[in-house]
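1. What would the 3D arrangement of this be:
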Amino acid sequence: MTSTSDLTTRTAELLTAMGADASFAAATPDGAGLVTSSPITGGTLGYLQPSADPSTVVDDAVAAFRTWSTVPAPVRGGVVRELGELLREHKDALGELVSIEAGKIVSEGRGEVQEMIDICDFGVGLSRQLYGNTIATERPGHRMMEQWHPLGVVAVITAFNFPVAVWSWNTVLALVAGDTVVWKPSEKTPLTAVAVQAIFEQAADRAGVDPKIAQLIIGERDAGEALVDDPRVALVSATGSTRMGREVAPRVAQRFGRVLLELGGNNAAIVSPTADLDLTVRGIVFSAAGTAGQRCTSLRRVIAHESIVDTLVDRLSSAYATLPIGSPLETTTLVGPLIDEAAYDGYVSALEQAARDGGKVVAGGERVAEELGGYYVQPAIVVMPGQTEIVKHETFAPIIYLMSYSDLDEAIALHNDVPQGLSSSIFTTDLREAERFLSAAGSDCGIANVNIGPSGAEIGGAFGGEKETGGGRESGSDAWKSYMRRSTNTVNYSSELPLAQGVEFL
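-> All right, here's what the predicted structure looks like:
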């Protein structure tokens, strides 16, 4: 059995291997340090001292932007290339640290680092593709076009569940765009941030650029609030709860800044009577139980056709009974711990409310492996009589609510009848059903999948959702435009001065 002491020692080794300061392990609590812990045992790993005043860090970011914004974009891509190479070198070490601090199983920890590598590859190519448009003009002897320019300082505020990948989605695009970045990670996962910052600074050194183009702030909530309220921060990209988004958005809007919000998800899978149930069960189990249900894209609701719902419940219950639950550092484990006691309390509270609403737990629902010290639970399946308020609420834990439907219109209505709009899926072999689900009359989410679950996005597509999910888009496609400002240019190369719309003046 792994002890907290063992984890502290191993964490220090990993940080040292990645070139980061591991002095946290020897620190003692003095009331000023940020507690670092591991959900594997629930124990304290050590203490980190808060970073410098956020205003001072933003000062440095503003100064660095003046130079960085003038560097040609393909040259800016060089630091991203170096970052990707260093992440390849440290993939196993950083992935293990993600497992220790966030509780992800080994393959998911490494997978998160691979996602960082993938976005670096994307960013290098993007650095030569920041295209604008040439636009037809009504005036003879004129040319009209668009250019994209660096935006400014970007604040990146990340959540515990993807402690490093979300930083990379934002930072790689921002750096290629010519922006500078200030990162405020979750208080629950600061050590992975320390490691990533050390790796980035090595990349900056290799590329011969100012490391202050991407900086890190370690601190509590007030550090993030300082970035939200600082008028020099052009864009706040914040990942977290809908409650957090409701606070961030109006504060940034009040100073006319930009926001990119990635908030709550309450993701569903519609299971058609034509679905391949072997594939469906595998897709549901990963989406619902993977990361212990702590992804914003985790599956929360299953809406199954009444003709196959009983069979699906039986098959899912059987699959859940075989899930290995335990330390995420064991290679055989598929479900690791919840992040902390508050997450466990939310799990218990949701199941109690579902029972009061007439729901029946048919699999899971209990705390297990208490001897490990962390909060490990059995992923739960709850058959519900309908979509009650608890079903419409996102609980960050491995619970799926299962309901039945009689026709596709009813299923889509149920699917869309929640405040969140992140990710969605349908399992069907009927082409018409699939296309209907993907149409404007189907899923109202930012991500809609067919025959895969809602969890597990690739970096090539823009990631984000609608409604209370916040409307932001990160990662691939044209998400880079969020990190730049658009300039429409008109050039008169004639000796005349015709005015638009036929206006005559002088």
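
2. switch to C-alpha atoms for all contacts and neighbour counts from now on
-> Fine.

3. Now do the buried residues in the strand or helix carrying D121.
-> Per DSSP states H and E, D121 falls inside helix 106-126. Judged by neighbour count (16 or more other C-alpha atoms under 10 Å), helix 106-126 contains these buried residues: 106-124, 126.

4. swap in stretch 135-143?
-> For stretch 135-143, the neighbour count (16+ other C-alpha under 10 Å) marks R139, H142, R143 as buried.

5. who are the neighbours in contact with the second one?
-> Contacts here follow C-alpha atoms under 8 Å, 6 or more residues apart in numbering; on that basis H142 touches T490, V491, N492, Y493, S494.

6. Please give the structure of this sequence too, so both can be compared:
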Amino acid sequence: MLIDGKSRDALSGETIERRSPGHRQSVIANWPAGSTADADLAIAAARKAFDNGPWPRMSGGERSNIMHAVAAGILANLEELALAECLETGKPIGQARGEIDYCADMWRYAAGQARGLEGDTHNAIGDNRLGLVLREPAGVVGIITPWNFPFIIVSERVPWALGAGCTVVVKPSEFTSGTTVRLAEIALEAGVPPGVFNVITGTGPAVGQILAEDPRVDVLAFTGSVRVGTQLAGIAAANIKRVGLELGGKGPQIVFADADIEAAADGIAYGVYHNAGQCCISGSRLIVHNSIRPALLDRLVSLSQRLPFGDPLGATTRYGAMVSDQHIDKVASYVDKGVAEGAELLLGGGKVGADAGNFFAPTVFDKVRPDMTIAQEEIFGPVLATIGFDTPEEAVALANGTLFGLSASVWSRDLETAIQTTRRIRAGRCWINSVIDGTPEMPIGGYKKSGVGRELGRYGFDEYSQFKGLHMTLGRPQPWFQS
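-> This is a model prediction of the structure:
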């Protein structure tokens, strides 16, 4: 772990062993099994660094320069970070390289914005009055990240928190702690002061929950399941702690009759199979116009059958391993429910290449009803549920017909149709003729049970800022008491 600028083992001396999901027999990491006592040390370090340290008191330009150095450090260590990400998560090495490079760009963007953060002025509230809105850092931020995109998700939050002047305690998944620890080391080498960026490793109950409970933590940012997010939000509410949540998704991909079928099929495959479907913004529901449904499914099944999977270190691998045997069993149980409830299994549905690692076959369902389990619940695997529609109104109703609202795609050559459809979809991230696209300039977040708050873009800094209204009277005020 990294606490107050120092590398530390757990106070208990216990560790957590991690085996690579894409290389079943390979032990690739041992991380400290932190406890509440370890988390207490990290929170104390972050609190001290915020209350008394230089980071919140630096100019935006000074913080920006250091954050640019972090971005450069990420690029200088790209191959090391990509290898760790590949081995711990099971994702293909090519994908991991692309993600690390993208994260460096997020740090650069946040660094640039950090020196331009502003408040507001009100010069029209009276001849003798002037109002200022002061932006201040929110304080100590606890950040809990999941195992599917550990480096991306920590880089979607930490640069914005640090850019606003906050200090952080990050708790990564016990499955994928390596790149987060290494990122904190790179930040320290770049000039981030000790105590500003702390990382604690271990399980959620041992070191994550305290970030919601401890009153020394001012803000909690959690990415993960609806179940855990709801629990943490309830705990944080007892302390009136600000909470940002990015939770589950059940992303619809709406394909209209005029869509480019070849492009749509390729995008749909990417949307549901990216990261082996272990993606909260996965396009796991195909909502397709009935007139093109057979042709699109034929094309999609053909693509799915030729998807290159296997060793995540392979140069041509596009489809990697799943995080654990337990998670594969969970995905398989959803496939069983889909069959039992009457959906038609067109492809896949089980393990593949089990001798090499935790691989699950690309899986496509047709004839799915909107009320089926596979159409309503987040599977978090490479399983696509296909539902037909006849009118645009029906497509929108189907898209909005779950408890989630994280992402959605619309495929159409008609720009008016596409834009009007996305305007009616209740989701925080939408794409037209693409899927799982992103840039640091654009905000992300959810509607409904997919979460609260927004990360990235200019809006992301507001999550980690407090705003203070300052009223000034110019000249002598009107006396209240007349003698």
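
7. burial measure for the aligned partner of V153 of structure 1 in structure 2, as a count.
-> Under the alignment (TM-score structural alignment), V153 of structure 1 pairs with V140 in structure 2. By other C-alpha atoms under 10 Å, 30 other residues sit near V140 of structure 2.

8. shouldn't V140 of structure 2 be in contact with D218?
-> Yes - counting by C-alpha atoms under 8 Å, V140 of structure 2 touches D218, with 5.3 Å between them.

9. how far away is Q420 of structure 1 from G470 of structure 1?
-> To G470 of structure 1, Q420 of structure 1 is 9 Å away according to C-alpha to C-alpha, to the nearest Å.

10. Sorry, wrong one. I was asking about D6 of structure 1.
-> Separation of D6 of structure 1 from G470 of structure 1 (C-alpha to C-alpha): 40 Å.

11. start and end residues in structure 2 for whatever helix or strand S317 of structure 1 lives in, please.
-> Here S317 of structure 1, judged by DSSP H and E, is contained in helix 309-321. Mapping helix 309-321 of structure 1 onto structure 2 (TM-score structural alignment) gives residues 293-305.

12. and the matching stretch, how far from the chain's centre?
-> Centroid separation between stretch 293-305 of structure 2 and its chain, computed with C-alpha atoms, centre = their mean, to the nearest Å, is 29 Å.

13. for stretch 225-235 of structure 2, same thing?
-> Stretch 225-235 of structure 2 has its C-alpha centroid displaced from the chain centroid by 16 Å (C-alpha atoms, centre = their mean).

14. Just the buried positions in it, please.
-> S225, V226, G229, L232, A233, G234, I235.

15. which residue numbers in structure 1 go with that stretch?
-> Mapped onto structure 1 using TM-score structural alignment, stretch 225-235 of structure 2 spans residues 241-251.

16. Stretch 315-328 of structure 2 now?
-> Here stretch 315-328 of structure 2 aligns to structure 1 at residues 331-344, judged by TM-score structural alignment.

17. Buried residues, that stretch. List them.
-> Residues of stretch 331-344 of structure 1 classed as buried: T333, L334, V335, G336, P337, L338, I339, D340, A343, Y344 (neighbour count, 16+ other C-alpha under 10 Å).

18. just stretch 307-316 of structure 2 next, same as before
-> By neighbour count on 16+ other C-alpha under 10 Å, the buried set for stretch 307-316 of structure 2 is F309, G310, D311, P312, L313.
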